[in-house]
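A.B. asks: let's see this in three dimensions:
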Amino acid sequence: MCNLAVLSQLLFFARAGGGGSSSGGGGGVVLFGIPMVIAISVSGFVKRATQSKMAAIAVGFLAGLLASLFYLLGGVVIFTLVAISALVGAIIGAFTDKISRFRKGSEAAQQAVRQAAAQDSAWNEQGIVNYATTVFNRFQYDWEWMDLPSIQQYVTPNYARHIGLMLYALQQMGRVNRMKNVAISEAIITRAYDDANDQNDCVSVSFVASANDELVDAASGAVLHRDTGEFGEQWNFVRSGDGWLLDSIDQETEDTAQLVASMQQFAAQYDMYFSPDWGRLLLPTRGELFKGGFKGTDINNHIIGFWTGNLLVQLYTYVADASNTDSATTYIIGQVNLPKSYGGILVERRDSRFLKRFRAPSGYKKVELEWGDFNKRYQVYATDENQVTSFELLNPSFMAWLYDQDIKVNIEVVDNIVYLYAKISTGEMRYGEMMDILQKSHKELKM
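C.D. replies: So this is what the prediction gives:
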């Protein structure tokens, strides 16, 4: 069996040039990179078309080998090294599958579709794939332009509400998600259920695609983050009359179905919506907590909804400094968007060892409040001392209650956004506790 970890290291070596002088490193990219990239691409295409790893490796290697012939001019040794890189690329392409988690049920699903199509034209296999492909492409355009009325025409009402919340959150952050050069390389049916009652029918189509995916600051046009890599998604449709409506989208990178189901149920209790992975779309980049920006991290297990007074409320996990396994810290965060601004405020527990500060952050001043017990338990920093006294959460009874909770919560305010956050262990889920704190905070804010 192929050791993909070793192959990945070889691929990295080929891209990096394997060391040496600065000029030699660039030559390494040319030497190894081109045939390997060709082999990976061709091998992946053949694998998707034939579902045969051996055929993919053979054809991918042949394509890479043909691209390597030019390197004979450099001698047999160089040609041999390049040919080996082509073989490595062919193997990587054959064993890389962006929808492997979804593909497991594809054969049974396609058989179910063919059986259902014999009695019901809505189950025509090619018709379903074509329709799903149309929806896939149209959604990319509508999402970029934040055209919710258009999206509502081909998604379920429940999913439209969830999408509307996400678009509103993006607007509140002044961001646009541009999707350009969208290209689908594979679309297959991976799940199907034909019920005696047509309204219970459902079908899923999985896509392997690529795009120039840009997160953009709407005001300045600056690109905050760009991803041009290939991705895999499963698009889930439910029956609506003689047609289908999009009901959800699953990411290949998501956690187990059991976790998703339990979190969806938890969110629904509060009339909110759950997504396992929204990546960096809604990742804050302002304030002390998020000052690391997009560096090697994103937000996951995301819950979103409106509460009384049209307050946008979110709950999610965030890993700070995820690129460094030694210093990475996982937080659970409750976020509330308020209709007024308080500038910058930090309220940190003195017993939080991971938050020990020896001086105020840049642009902040340390603030002492008039309650002795409070000052013993918390340290407060603010960009404007006058704003601290008007912040409703900073009252003795609420802060004493907050301090006594099992989960050690700190507070940061960035203009009109309040973050209540606590350090948690990796894999730990303390959503119930944080939701209770959010609800209590909501009452204190009197919005």
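A.B. asks: make it CA atoms for all contacts and neighbour counts henceforth
C.D. replies: OK.
A.B. asks: test my guess that residue 31 contacts residue 82.
C.D. replies: Yes. The pair residue 31 / residue 82 is scored as a contact, 6.6 Å apart, by C-alpha atoms under 8 Å.
A.B. asks: for the biggest helix by length in the chain, name the packing helices and strands.
C.D. replies: For the chain, the longest helix by residue count, based on DSSP state H, is helix 22-50. Here helix 22-50 touches helix 4-16, helix 53-68, helix 76-95, going by 3 or more C-alpha pairs under 8 Å, 6 or more residues apart in numbering; DSSP states H and E.
A.B. asks: turn these into a markdown table, including distance to residue 244 and mean neighbour count.
C.D. replies: Output for the helices and strands packed on helix 22-50, formatted as a markdown table (distance: least, C-alpha to C-alpha, whole Å; neighbours: other C-alpha atoms under 10 Å):
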| stretch | distance to residue 244 | mean neighbour count |
| --- | --- | --- |
| helix 4-16 | 39 | 15 |
| helix 53-68 | 34 | 23 |
| helix 76-95 | 33 | 23 |
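A.B. asks: run this one through as well so I can compare:
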Amino acid sequence: MRLTILGGGGFRVPLVYQALLDDHAEGRVSHVTLHDLDPARLAAIGRVLAAQADGVPDAPVVTTTTDLDEALRGADFVFSAIRVHGLEGRTIDERVALAEGVLGQETVGAGGIAYGLRTVPVALDIASRIARLAPHAWVINFTNPAGLVTEAMSRELGDRVIGICDSPSGLGKRVARALGVVPSRAQLDYAGLNHLGWLRRVLVDGVDRLPELLADETALATFEEGKLFGTDWLRALGAIPNEYLHYYYFNREAVTAARAATQTRGTFLLEQQRRFYADVASCDTPALAAWHATRLERETTYMAENREAAGAGDRESGDLESGGYEQIALALMRAIAQDQRATLILNVRNRRTIEHLDADAIVEVPCLVGSSGARPVAIDALPDHATALVASVKAVERAVIEAAVTGSRGAALRALSVHPLVDSVAVARRLLDAYQEQLPQLSYLR
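C.D. replies: Modelled structure (predicted):
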């Protein structure tokens, strides 16, 4: 199989390549094409991948290109992990929002909307090119905001684009460990939108073990979400929320902590990655060792402001393990290409899964995957509080897509104004003015 990675100079690409190196099954990926607009970043990541492949006789061949059409031709799978305007854009998203006293996180609130507004037009162009140049390819989208971008691309690609995220699987692993259960034995009942979902049941041999966990104060406080949200709130919900819901449930505290921080998350990552790519450009730097050290620092500081606001302390070693988005991508590709049936939590068209959303809405739910793609499984209805929040945020996503497709500044203003974390139309108008002034990619909005 041939895999193309868009955003191939991105820092997380070695995670995907390592998963491919570890896969020796029949029908495995044999060729990887990395596409990026920045040849220096491609060269740096190419050095890391070469070090990973050293001594592996059947390592997938890696080629690099800055030509998008060349990258797409002949691809069986396209993995999209682009970042329009890079981390520089993320820092603008954050600063503009925090200056108005609202959240600037890259996938949630005003920052997520700004990111979506400049990403969706690019994603739509990519989708159109894939439909023309690689019509039989399956697209795995990791580009944030993942649910929003997947929904936009699905208008061109239909069910052949599937969004992935490692947050639900990471949550499932942590909960399973707290229960003393091997994660592979736990069947997760999880539902919502990307970065806006709830774990409602954890079935082990057909028995829901979540009530047991919620009743165990000690066990509940051993993993990240228990510390972040507080055990009393988790019991009140009767569910374990995705970590990103901390921005909604504790918005004042999250914004206060972000404004008090010496630098935003985007600024930290921008400075960190500038150092990394500059170091790896030197042939004297062991590329793989530099990548591992940088990744550890990155994971250790993940959501540090939220943990500070919650008094949750430093991350535990078990929490540093990612949800394994690269393993999700590999399992998804294998299930489709080899018809090896799998159940994965994915971002797919709703059909009738979440009853108050229409069939084309992209939702994040457990899916059965095989050669025909991913199909959501039937789930219980969301509780009222979750239904309201999902409907509100989905309306925002739809307004962002409308703005990107039509160039309507009014739709962009509506997206900002009706978001639950933006509390004023006047604030939304100032946010949009500032984003357009500082982000040339938004000049299309009229």
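A.B. asks: quick check: TM-score for this pair?
C.D. replies: Superposed pair, TM-score by TM-score structural alignment, normalised by the length of the second structure: 0.24. Supporting alignment: 181 aligned residues with a C-alpha RMSD of 7.5 Å.
A.B. asks: residue 300 of the first structure: which of the helices and strands packed on helix 22-50 of the first structure is closest?
C.D. replies: Of all these, helix 4-16 sits nearest to residue 300 of the first structure, with 25.6 Å by C-alpha to C-alpha.
A.B. asks: residue 171 of the first structure sits in which helix or strand?
C.D. replies: Using DSSP states H and E, residue 171 of the first structure sits within helix 157-172.
A.B. asks: which residues in the first structure form strands?
C.D. replies: Using DSSP state E, the strands found in the first structure span residues 175-193, 202-217, 223-227, 230-240, 243-251, 273-277, 299-307, 311-320, 329-337, 344-349, 365-367, 378-382, 410-414, 417-424.
A.B. asks: report the angle between the second one and helix 157-172.
C.D. replies: When axes from the mean of the first three to the mean of the last three C-alpha atoms, to 10 degrees is applied, the directions of strand 202-217 of the first structure and helix 157-172 differ by 10 degrees.
A.B. asks: and strand 202-217 of the first structure, what does it pack onto?
C.D. replies: Right, strand 202-217 of the first structure is packed against strand 175-193, strand 223-227, strand 230-240 by 3+ C-alpha pairs under 8 Å, 6+ apart.
A.B. asks: format the ones you listed as TSV; extra columns: distance to residue 159 of the first structure and mean neighbour count.
C.D. replies: Listed next are these as TSV, based on distance: least, C-alpha to C-alpha, whole Å; neighbours: other C-alpha under 10 Å:
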stretch	distance to residue 159 of the first structure	mean neighbour count
strand 175-193	19	20
strand 223-227	25	15
strand 230-240	11	21
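A.B. asks: would you turn the ones you listed into TSV with distance to residue 300 of the first structure?
C.D. replies: Output for those, formatted as TSV (distance: least, C-alpha to C-alpha, whole Å):
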stretch	distance to residue 300 of the first structure
strand 175-193	18
strand 223-227	17
strand 230-240	16
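A.B. asks: of all those, which one comes closest to residue 202 of the first structure?
C.D. replies: Evaluated with C-alpha to C-alpha, these place strand 230-240 nearest to residue 202 of the first structure, the distance being 4.3 Å.
A.B. asks: count the neighbours of the nearest residue to residue 315 of the first structure once chain neighbours are set aside for me.
C.D. replies: Closest residue to residue 315 of the first structure apart from its sequence neighbours, by C-alpha to C-alpha, 6 or more residues apart in numbering: residue 334 at 4.5 Å. The tally of other residues near residue 334 of the first structure (other C-alpha atoms under 10 Å) stands at 24.
A.B. asks: can you pull the contacts of residue 334 of the first structure?
C.D. replies: With contact taken as C-alpha atoms under 8 Å, 6 or more residues apart in numbering, residue 334 of the first structure is in contact with 313-316, 419-421, 434-435, 438.
A.B. asks: so how far is residue 59 of the first structure from it?
C.D. replies: 51 Å (C-alpha to C-alpha, to the nearest Å).
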